[in-house]
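*Asks:* dropping the sequence and predicted coords here.
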Amino acid sequence: MDYFAQQAVNALALGGTYALLALGLAVVFSILGLINFAHGELMTITGYGLVFSLAAGVPYPGALICGVALAVFCAVAMERVAFRPVRRASATTMLLTSFAVSSILHTAFQNFISARPKPVPVPEWLGGAFTLAGIQIGAIPSLSILVTVVALATLVWFFQSAQTGLAMRAASEDFAVTRLMGINANRVIAASFAISGFLAAVAGILWLFQRGSVDPMMGFVPVLKAFIAAVLGGLGSLQGAVLGGLILGATEVMLRAYLPEALLGFRDAIALALIIGLLIVFPNGLMGRPIQAR
């Protein structure tokens, strides 16, 4: 029972990270109908911002803030420079643009920074663990769960109470009508990219604490998993993105914990097969709806 409880904590920690990333993808998709595959590079930008801030002598809390701020700034700049000019183009054009931005940033990281991993110092207290009700819980999984809960609660408040959040919710329901009501479309879209960048940055920090290093490809696998989670939950559904992330994280952790050793090499394939099975039953995702043209 204790072993299961420990794995449940690990599942919540990993699933929470996926949920933050999937939510960042869903926020942009719900308004623009765009899957931003450059989202992973925002995680990498956060890592490099942290590394170079620490190298410049910035205290650790300040370096974390610098990394997050840099990711948010780059997300907004990405929307202004790359996506706004093709906003009225086809979905295919916007998708190719996101791939192009991702490739350009990845190449820039390799050529102007380094293709090799750069170590990221992790606070010593994060390497410890504590015991709760007979269950040993690592500091990093605990922090991941806490940060995820706080971030999601803040977003719930933002979308339910803040004026910009309400405008974004309205835009996600019917963007054309929202614009006719006089809401500034550029402001709403820029805000969605800023929130997406913030979520990518927070998830990137949690990912860095587990890896201990940053490299140009750091964000590729997590964002691919987040995309799967967003599809599972239902593209465009913010609640579905969170649910999909938690389910994907739980599936991966439990398969790793309970699969026979002979089948561990097939863990990812089994997880994807289970997800495909769910999508056969729920073709629009667990909380999705038929996608409408914008």
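*Replies:* The structure has been received and is ready for your questions. Numbers count the residues shown, from 1 in each chain.

*Asks:* contacts, neighbours, all on C-alpha from now
*Replies:* Fine.

*Asks:* and the helices in this structure, which stretches?
*Replies:* Defined through DSSP state H, the helices belonging to the chain, from first to last, are 2-32, 39-55, 60-78, 91-108, 139-161, 163-173, 175-180, 185-211, 220-233, 238-258, 267-281.

*Asks:* so which of those helices is nearest Val120?
*Replies:* Between Val120 and the helices of the chain, the shortest separation by C-alpha to C-alpha is 6.2 Å, and it involves helix 39-55.

*Asks:* angle of that closest one against helix 220-233?
*Replies:* Note on geometry: by axes from the mean of the first three to the mean of the last three C-alpha atoms, to 10 degrees, helix 39-55 and helix 220-233 are set 140 degrees apart in direction.

*Asks:* re earlier: nearest to Pro119, of the helices of the chain?
*Replies:* Shortest separation from Pro119 across these is recorded for helix 39-55, at 7.9 Å, computed as C-alpha to C-alpha.

*Asks:* for the closest one, packing partners?
*Replies:* Using 3 or more C-alpha pairs under 8 Å, 6 or more residues apart in numbering; DSSP states H and E, the elements in contact with helix 39-55 are helix 60-78, helix 91-108, helix 185-211, strand 213-214, helix 220-233.

*Asks:* who's in contact with that helix?
*Replies:* Residues from elsewhere that reach helix 39-55, judged by C-alpha atoms under 8 Å, 6 or more residues apart in numbering: 25, 60, 63-64, 66-68, 70-71, 74-75, 102, 105-106, 118-120, 196-197, 200-201, 203-205, 208, 214-220, 222-223.

*Asks:* structure B:
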Amino acid sequence: MLEQQLVNALSLGCVYALFALGFTLVFGVLGVINLAHGAVFMVGAYAALEAVTRLALPLPLAMLVALLVSGVIGLLIDVLVLRPLRNRNAPHLIPMIATIGIAIFLNSAAQGMFGAENQRFAPEVLPTESFQIGAVHVSVIELLIIGLSFALMAALFVLMNRTQTGRALRAIAESPKAAALLGINVEGLFRLTSFAAAALGGVGGVLIALYSNAVFPMMGQPMLHKGIAVIILGGMGDIRGALVGGLFLGFAEVLAVAYIGSTMRDAIAFGLLFIVLLLRPQGLFGKVLERKA
């Protein structure tokens, strides 16, 4: 039924958008394509799983733990890897290669600690309640995904457009040197951006783990590919584009599975994305911004 598929597509698209928001935030402010973002996504899922199974925390607190753990990982990546490269004026390709190495390290560490097999949340942890709205069946998990995703996206949008911090971040995105001359704490905001972006990715990892009830070391890799596609579709560095692009990809995938077949899921979704980019190569919301000194 179409209405049911639209609900499923909305919940999946929200996770894609949440993941892509962190991705595009780092690119828009730091000018770095962080290819470790998929591994941070995976770390968030494992952090929540461990908080539930080993610490016996309720799910809301486990999600908070995942947010903090993934945010700290993102902060460490910036402090230990990206900042030294910034200080040396490394070419843009070098940080991207460095984040590939970080992703491999995190994935290998997770596989060494937890094994390569799927791990699952205990049945009693997952909410089993559901609601019937007309002919549409909506589970509590789907409502959680949709509600939390939109709340976080709205909070980020307000931060970027209605606060002094958001104005400072937009100034840094235009020119870090000019922002520093204006007295803006550029390095501090770089660290804040890295923490916030990784935290969004970690929460996305928890949500997709709850949605599929599967956690494994390489779970972030396909999400990374889709995140790159989403930010290119929406327009590199544009928050609105990350939201619209994530929802577009989610709807394309779910409707392709429902009406064409699961084997054509990625082919249809990425084929539509390819067509959109042929018509509008700069993405839905503008083009890649070039930084000026």
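*Replies:* On my side now, so go ahead. Treat the numbers as computed from the prediction; the structure is a model and nothing was measured.

*Asks:* quick one: the helices of structure 1 as JSON lines, columns for distance to Trp125 of structure 1 and mean neighbour count too.
*Replies:* Shown next, in JSON lines, are the helices of structure 1 (distance: least, C-alpha to C-alpha, whole Å; neighbours: other C-alpha atoms under 10 Å):
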{"stretch": "helix 2-32", "distance to Trp125 of structure 1": "17", "mean neighbour count": "25"}
{"stretch": "helix 39-55", "distance to Trp125 of structure 1": "18", "mean neighbour count": "25"}
{"stretch": "helix 60-78", "distance to Trp125 of structure 1": "13", "mean neighbour count": "20"}
{"stretch": "helix 91-108", "distance to Trp125 of structure 1": "32", "mean neighbour count": "17"}
{"stretch": "helix 139-161", "distance to Trp125 of structure 1": "7", "mean neighbour count": "16"}
{"stretch": "helix 163-173", "distance to Trp125 of structure 1": "36", "mean neighbour count": "19"}
{"stretch": "helix 175-180", "distance to Trp125 of structure 1": "46", "mean neighbour count": "15"}
{"stretch": "helix 185-211", "distance to Trp125 of structure 1": "11", "mean neighbour count": "23"}
{"stretch": "helix 220-233", "distance to Trp125 of structure 1": "25", "mean neighbour count": "24"}
{"stretch": "helix 238-258", "distance to Trp125 of structure 1": "24", "mean neighbour count": "23"}
{"stretch": "helix 267-281", "distance to Trp125 of structure 1": "31", "mean neighbour count": "15"}
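
*Asks:* adding distance to Leu132 of structure 1 as columns, could you present these in a markdown table?
*Replies:* Shown next, in a markdown table, are the helices of structure 1 (distance: least, C-alpha to C-alpha, whole Å):
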| stretch | distance to Leu132 of structure 1 |
| --- | --- |
| helix 2-32 | 10 |
| helix 39-55 | 31 |
| helix 60-78 | 27 |
| helix 91-108 | 42 |
| helix 139-161 | 11 |
| helix 163-173 | 37 |
| helix 175-180 | 47 |
| helix 185-211 | 21 |
| helix 220-233 | 29 |
| helix 238-258 | 20 |
| helix 267-281 | 29 |
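
*Asks:* out of the ones you listed, the one nearest Ser114 of structure 1 is which?
*Replies:* With C-alpha to C-alpha, the closest approach to Ser114 of structure 1 among the helices of structure 1 belongs to helix 91-108: 9.1 Å.

*Asks:* okay, and the closest one goes to which residues in structure 2?
*Replies:* When helix 91-108 of structure 1 is aligned against structure 2 using TM-score structural alignment, it corresponds to residues 92-109.

*Asks:* which residues sit against the matching stretch?
*Replies:* Outside of stretch 92-109 of structure 2, the residues that reach it under the criterion C-alpha under 8 Å, 6+ apart are 31-40, 43, 81-82, 85, 217-218.

*Asks:* same check, this time on stretch 220-236 of structure 2
*Replies:* Where contact means C-alpha under 8 Å, 6+ apart, the residues beyond stretch 220-236 of structure 2 that reach it are 16-17, 19-20, 23-24, 27-28, 35, 37-42, 205, 237-238, 240-246, 249, 273, 276-277, 282-289.

*Asks:* alright, I will stop here.
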